[in-house]
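# model the following, please.
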Amino acid sequence: MAVDFEQIRNNKTAVRNLPAPLADTAALEAVVGSILADNPFGCVAYESGGETIPGVVRGREQYTARIVYLDGDGKKAGAATVTAGTTAGMNAAADAVLADAALTAAVGGTPQRDANKDSYSCQLKCHDPNGETYTLTFGRKAVRLTSYEDDAILDAVEDWADTVVSLS
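Down below sits the predicted model:
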């Protein structure tokens, strides 16, 4: 006789698509930094593995820069992307690609940074006073709230996001 899986939690996901992409990584860091500094959701520290974990912590981060190579007519001859775990790493890698004469010769054209095609994200892990741990992921074009059960968490995040100009 087979034993069935039984649902024990009701984790939810919600997405806010931004009306305009975040302008750059500084805009992303301003939003993330304000949450880390001000803790607008009232997150609380907790114990895990004998360690005290702050109520809000950075999780995974990813920053990707796009470089396009344009021919003499301004048409795209090629492209390159570089990805790093920090803004500084992304910018340093992009600068290295832009300065790489051998790569430029191989691809052809003139390299230019296409900042409008850059992408980036930063994940925050938040521990709600009700005991839930949920994730807020900030990207260039959207904010994603995942792994929450209590709709009060969504309400708090929505109310806060409504007050942040770059998110509303």
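
# from here on, contacts and neighbour counts on C-alpha atoms
Fine.

# ok, which stretches of this protein are strands?
Here the chain has its strands, by DSSP state E, at 12-17, 46-48, 51-53, 56-70, 76-84, 110-113, 119-127, 133-139, 142-148.

# to check against the first, give me the structure of this:
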Amino acid sequence: MAIAIVYGSSGGNTEGVAKKIQATLGMDARVFDIGSADAATLNTFDTFIFGTSTWYDGELQDDWESFNTDTLELVGKRVALFGLGDQEGYGHEFCNGMGILHEVCTDKGAVMIGGDWPVKGYDFEASEAVKNGAFVGLAIDEDNQDELTDERIDTWVERLKAQL
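Down below sits the predicted model:
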């Protein structure tokens, strides 16, 4: 089973997390930058891990914003999400980009996996990435909690493997 890990990164943090997830998975996973990805290639995969940071006023990262998600064929395909945000500087919209991607994927008929990530251990006011009291995917804060990133990735990937 091949997995496409697709990220959008402006400053490099989301790319770094995508590569750490790839290494931790230990499975056949290819990493793609959404800024140069081709929908025809992505549509050959049946399992995805999408990652984005949150920019501006709680929006998707620029490359994700520019990509035509209508070209993605996600009906019945498994999709997990990870998102990066700054809970101290932007705690009122922490990881909103991940919440936006979640909506896109569910609207396109994806089977969401890797969700129900606990909000415990984070300190933020609001997030579109929280549904039913938990994050819809892995939430990472490289600005304020970078010392927790590797542990969070390890724990999330182990949970995710059980759903693959």
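
# overall similarity of the pair, as a TM-score.
After superposition, the two chains reach a TM-score of 0.27 (TM-score structural alignment, normalised by the length of structure 2), with 79 aligned residues with a Cα RMSD of 5.5 Å.

# possible to save the strands of structure 1 as JSON lines with distance to Asp38 of structure 1?
As requested, the strands of structure 1 are exported to JSON lines (distance: least, Cα to Cα, whole Å):
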{"stretch": "strand 12-17", "distance to Asp38 of structure 1": "21"}
{"stretch": "strand 46-48", "distance to Asp38 of structure 1": "18"}
{"stretch": "strand 51-53", "distance to Asp38 of structure 1": "17"}
{"stretch": "strand 56-70", "distance to Asp38 of structure 1": "10"}
{"stretch": "strand 76-84", "distance to Asp38 of structure 1": "27"}
{"stretch": "strand 110-113", "distance to Asp38 of structure 1": "34"}
{"stretch": "strand 119-127", "distance to Asp38 of structure 1": "13"}
{"stretch": "strand 133-139", "distance to Asp38 of structure 1": "15"}
{"stretch": "strand 142-148", "distance to Asp38 of structure 1": "18"}
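
# distance to Leu36 of structure 1 and mean neighbour count added to those strands, as TSV?
Listed next are those as TSV, based on distance: least, Cα to Cα, whole Å; neighbours: other Cα atoms under 10 Å:
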stretch	distance to Leu36 of structure 1	mean neighbour count
strand 12-17	20	14
strand 46-48	16	11
strand 51-53	13	11
strand 56-70	6	19
strand 76-84	22	17
strand 110-113	30	20
strand 119-127	9	21
strand 133-139	12	21
strand 142-148	16	19
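
# scan structure 2 for its longest strand.
Counting residues, the longest strand found in structure 2 (DSSP E) is strand 47-55.

# just checking, what packs against that one?
strand 3-7, helix 13-25, strand 59-60, strand 78-84, helix 96-107 (3 or more Cα pairs under 8 Å, 6 or more residues apart in numbering; DSSP states H and E).

# and the angle for that strand with strand 78-84?
Relative orientation of strand 47-55 of structure 2 and strand 78-84, computed by axes from the mean of the first three to the mean of the last three Cα atoms, to 10 degrees: 20 degrees.

# now the angle between strand 3-7 and strand 47-55 of structure 2, please.
Calculated by the same axes, to 10 degrees, strand 47-55 of structure 2 forms an angle of 10 degrees with strand 3-7.

# compute the inter-axis angle for strand 47-55 of structure 2 and helix 13-25.
150 degrees.

# report the inter-axis angle for strand 47-55 of structure 2 versus helix 96-107.
Per the same axes, to 10 degrees, the angle that strand 47-55 of structure 2 makes with helix 96-107 is 140 degrees.

# adding distance to Thr47 of structure 2, write the helices and strands packed on strand 47-55 of structure 2 out as a markdown table.
Shown next, in a markdown table, are those (distance: least, Cα to Cα, whole Å):
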| stretch | distance to Thr47 of structure 2 |
| --- | --- |
| strand 3-7 | 5 |
| helix 13-25 | 13 |
| strand 59-60 | 21 |
| strand 78-84 | 5 |
| helix 96-107 | 12 |
